[in-house]
Structures are given as structure tokens and as C-alpha cells.
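Q: Next come a sequence and a model predicted from it.
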Amino acid sequence: MKYFTPIIALFIFISCASKQVINENEIVINSTSLTKVGNDYEMKITKILSDSRCPEGVECIWAGEVQLELEIYKNQKFEKTETLSINYKTVEQNKDFFAKYILIDKKVKDILVQPVKKEGQNIELKDYVLKVELECYK
């Protein structure tokens, strides 16, 4: 029994540590609450202006894009609204945009919009998520 308790504690520690690493390397912005992105800034999706992404299982000429509005807050006070176009052509521009707000020791690895679009399915604002994947500078 003496060995059982430390083993359980170790599993709990590993479980918590792995969750913490995921949170440190990913920022998830939605429309339902403000998300801290670093350097005293928070963001929230306020509007989906368009979603022309190619639906899953459909052949398209291009992947499409999502245009959305983000509200940006500094120290919990509204600062401004920004419009972002998320597509393969704007990857570097969007990385530079988020780099202004995130933690200094991290860089933006990728930016994703979820959920995946499906043919014939409407996605409500509350279901959209903007994931900003981060990595440490090497």
C-alpha cells in the first residue's frame, strides 16, 4: 500500500503536467469568452464575416478562407477590433499579427480555424474556434 500512493501521485502529476504543456503551446480563441494571449492582451471572436473553406469530402479549386473579426483587450479594457483573413496566402501576415500580442519567448507555429467545414452544415458563431499553435524559440 505504501508504494500505491506515490504511483497514483506520479500519474496525477504527469497528467497535470501534460495538460499544462498543451495550454502553454496553444491559444484557443472563441466567441464566448475572452482568451488571454499574453502581454496583458485578451481576444475574442466577435463575428464571422465569411467562411468559404472547402467542405470536407468535396473537391475544390482552392482551400478557401475564413474572414473574422477579433476584439482585442488590453488589461481588460477594449482596445480595438481587427479583421483577419485566415487562408494559405496570409499565414505569415497572421503570424506577425499574433506575434505582437503573445509571449516574448514563443513564436507562432500555425493558425487553424475549427470546426472543419462540412457540406450542407451551417456553423454557428459560438462553435468557431481560432487555434494559435506556439513553439519556443530554438
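A: Nice, thanks for sending it over.

Q: Please count neighbours and contacts with C-alpha atoms only from this point.
A: Fine.

Q: quick one: secondary structure of residue 59?
A: With DSSP: H, G, I helix; E, B strand; the rest coil as the basis, residue 59 sits in coil.

Q: scratch that, residue 12 is what I was asking about
A: helix.

Q: Give me the helices and strands touching the helix or strand hosting residue 133, please.
A: If you go by DSSP states H and E, residue 133 is part of strand 129-136. Helices and strands touching strand 129-136, by 3 or more C-alpha pairs under 8 Å, 6 or more residues apart in numbering; DSSP states H and E, are strand 26-29, strand 106-114.

Q: Show me what it is in contact with.
A: 24-31, 105-115 (C-alpha atoms under 8 Å, 6 or more residues apart in numbering).

Q: mind running it again at 6 Å?
A: With C-alpha atoms under 6 Å, 6 or more residues apart in numbering as the test, strand 129-136 has contacts from 25-30, 106-114.

Q: got it, and stretch 70-77?
A: Contacts of stretch 70-77 (C-alpha under 6 Å, 6+ apart): 40, 41, 42, 43, 44, 45, 46, 79, 80, 81, 82.

Q: another one to put next to it:
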Amino acid sequence: MKQAIKLFSLLLIIALSTGCKKKTIGLNEEFELDFSKTVTVKADGKKFKIRFAKLVEETRCAPDVECIWAGEVAVRIELDHTELHDIGFHSQYPSSIVYKDRTIKLLEVNYKDGSYNKEEDYSIRLKVE
């Protein structure tokens, strides 16, 4: 019985540590990043981190509302825990930036149904080239 408990405990520790690993993304790979989450990008043997830090502005048409203007959206990303950049589909912000000789492109800004303008329910889709 003790061996079964030890085995179960070991398997549980392995499962928990595997589930906590951060995702690593390669070049030209589209990926989704939830609010406040971080991914590691591996490019040419070098790595850097991207974190979705903030919903800067959301003026797109809210669900179930008829709008005559599509609106704009901008988000803030944090790079390597040191640099902050605002990107978006917006007249004041670019939709891509260059960092460490790589272009980071914003492809989409999404939110869960019923969570319009709730920062914690947003995700972004990015691609690093």
C-alpha cells in the first residue's frame, strides 16, 4: 500500500511539473497568448519572452450593438521583462514591432463571449518572423 501511495505521489508531482512548463514558440509560428501570460520565443539559438501585459484601448463595436465605425483596439506587450510596447489595430499604434531583429506581428485581439472590455478575458494572436 505504501508503494502505491509513493508511486501515485511521484506521478502526481510529474504531472504537475509538466503542466507548469512555459510554452516555447518557434519562428513563423502563430500562437495565442492569454492576458497576463508569457511565452518564450526561440529564434536562431536565442530566446526572448513575450507577455500580454495590458489592454490599452478597446473601442471596437460591442457585441449586440450596431455601429457605423469599426473602432480600434490596442494592447501592451512586455518583452524580456524590460521593454513595453503598445501595438494594435489602431491609428496611433503599429500592428507590428521589431525586437532583437525579429518582427512581432499582432494578428488578432479576441475576448471570450460576454467578456467585452474585461481585460482578464482577452487573448491576442501573434506571429514572430
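A: Sure thing, it's come through. Just so it is clear, the structure is predicted and the values come from calculations on it, not from any experiment.

Q: Any idea what the TM-score is?
A: After superposition, the two chains reach a TM-score (TM-score structural alignment, normalised by the length of structure 2) of 0.56; 99 aligned residues with a C-alpha RMSD of 3.4 Å.

Q: returning to what we had before: just the buried subset of the contacts of stretch 70-77 of structure 1, please.
A: When the contacts of stretch 70-77 of structure 1 are checked for burial by 16 or more other C-alpha atoms under 10 Å, the buried set is 41, 42, 43, 44, 45, 46.

Q: Nearest to residue 87 of structure 1 among those residues?
A: Within those, the smallest distance to residue 87 of structure 1 is 16.7 Å, found for residue 45 (C-alpha to C-alpha).

Q: Test my guess that residue 41 of structure 2 contacts residue 50.
A: No. Applying C-alpha atoms under 6 Å as the test, residue 41 of structure 2 and residue 50 come out as separate, 7.5 Å apart.

Q: sorry, back to before: what is the most widely separated pair among the contacts of stretch 70-77 of structure 1?
A: Maximum pairwise distance among those (C-alpha to C-alpha): 19.4 Å, between 40 and 46.

Q: Quick check: PyMOL command selecting the buried ones in the contacts of strand 129-136 of structure 1.
A: Typed into PyMOL, the line below selects the buried ones among the contacts of strand 129-136 of structure 1, using 16+ other C-alpha under 10 Å:
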select buried, resi 25+26+27+28+29+30+106+107+108+111+112+113
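
Q: Closest to residue 56 of structure 1 out of the contacts of strand 129-136 of structure 1?
A: Of the contacts of strand 129-136 of structure 1, the one sitting nearest to residue 56 of structure 1 (C-alpha to C-alpha) turns out to be residue 114, at 12.1 Å.

Q: can you give me the helices in structure 1?
A: Ranges of helices in structure 1, per DSSP state H, are 4-24, 91-99.

Q: now the helices and strands packed on strand 129-136 of structure 1 as TSV including distance to residue 14 of structure 1?
A: Putting these into TSV (distance: least, C-alpha to C-alpha, whole Å) gives the following:
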stretch	distance to residue 14 of structure 1
strand 26-29	19
strand 106-114	23
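
Q: got the contact list for the spatially closest residue to residue 94 of structure 2 that is not a sequence neighbour?
A: The spatially closest residue to residue 94 of structure 2, leaving aside those adjacent along the chain, is residue 87, at 5.2 Å (C-alpha to C-alpha, 6 or more residues apart in numbering). Residue 87 of structure 2 is in contact with 74, 75, 93, 94, 95, counting by C-alpha under 6 Å, 6+ apart.

Q: Now do the residue mapped onto residue 87 of structure 2 from structure 1 against residue 97 of structure 1, distance only.
A: In structure 1, residue 87 of structure 2 lines up with residue 84, judged by TM-score structural alignment. Residue 84 of structure 1 is 9 Å from residue 97 of structure 1, where distance means C-alpha to C-alpha, to the nearest Å.
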